[in-house]
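**Q** Structure, please.
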Amino acid sequence: MENITKEMEILEAKAKVLKALSHPIRLCIVRGLMEEEGCNVSKMQSCLEIPQSTLSQHLAKLRNLGILEGERNGVEINYYVIDEDAKKIVKTLF
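**A** Below you'll find the predicted structure:
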């Protein structure tokens, strides 16, 4: 019974990553950060052509799920993809 519970926890975690990446903007963010690590919000916003508030919501979701990590550099925060499952999924898709 313990193995089933652990297996379900693992499956739920993987499903959350898939769900997060299923949104086109979040998929684009992760893919772009894999190509150019250390990107800040201003650069992402100009590339994606979306409002800063919308971008911030997507970044927050990706950070909360442990897919991204932000590193402060002065007044900017540079983002990096840290989740290996997310990296593998995006590499497979593209």
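**Q** From here on, just use CA atoms for contacts and neighbour counts.
**A** Fine.
**Q** was I right about residue 68 contacting residue 81?
**A** Yes. At 4.5 Å, residue 68 and residue 81 qualify as touching, with contact defined as Cα atoms under 8 Å.
**Q** this one as well, want them side by side:
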Amino acid sequence: MSTNKVDAELEQKADILKAIGHPVRLCIVKNLLNGGERNVSEMQDCLCIPQSTVSQHLNKLKQAGIIRGVRNKNEIQYALINEDVKKILTILFNL
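**A** Coordinates of the predicted model:
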């Protein structure tokens, strides 16, 4: 295995850890793992933070390839799609 490939893989894994390293984003992905798909309003009620703040965190998770959003009429339903994050959360929270 070449050094560049190892470096690229480590970089990718580090980016995932950085993305879920914030308490709000960690809470979001944990809730998506436990409760399935949710929209911003459902997350906002659980997190007790402004919708704009939730949206910013969702955007970071989406850019990192951890979640996906699917538009359903006037709302977007978010789901956890990254298998590495699912494994991390399962171990971290004994799920």
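**Q** Residue 71 of structure 1 belongs to a strand, doesn't it?
**A** Yes. Residue 71 of structure 1 sits within a strand when classified using DSSP: H, G, I helix; E, B strand; the rest coil.
**Q** shouldn't it be in contact with residue 82?
**A** No. The pair residue 71 of structure 1 / residue 82 is not scored as a contact, 11.7 Å apart, by Cα under 8 Å.
**Q** between the two, who's got more neighbours?
**A** When residue 71 of structure 1 and residue 82 are compared for neighbours, residue 82 comes out ahead with 16 against 13, by other Cα atoms under 10 Å.
**Q** what residues are up against that one?
**A** Counting by Cα atoms under 8 Å, 6 or more residues apart in numbering, residue 82 of structure 1 touches 66-69.
**Q** Including secondary structure and distance to residue 31 of structure 1, could the residues you listed go into a markdown table?
**A** Shown next, in a markdown table, are the contacts of residue 82 of structure 1 (DSSP: H, G, I helix; E, B strand; the rest coil; distance: Cα to Cα, whole Å):
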| residue | secondary structure | distance to residue 31 of structure 1 |
| --- | --- | --- |
| 66 | coil | 15 |
| 67 | coil | 12 |
| 68 | strand | 11 |
| 69 | strand | 14 |
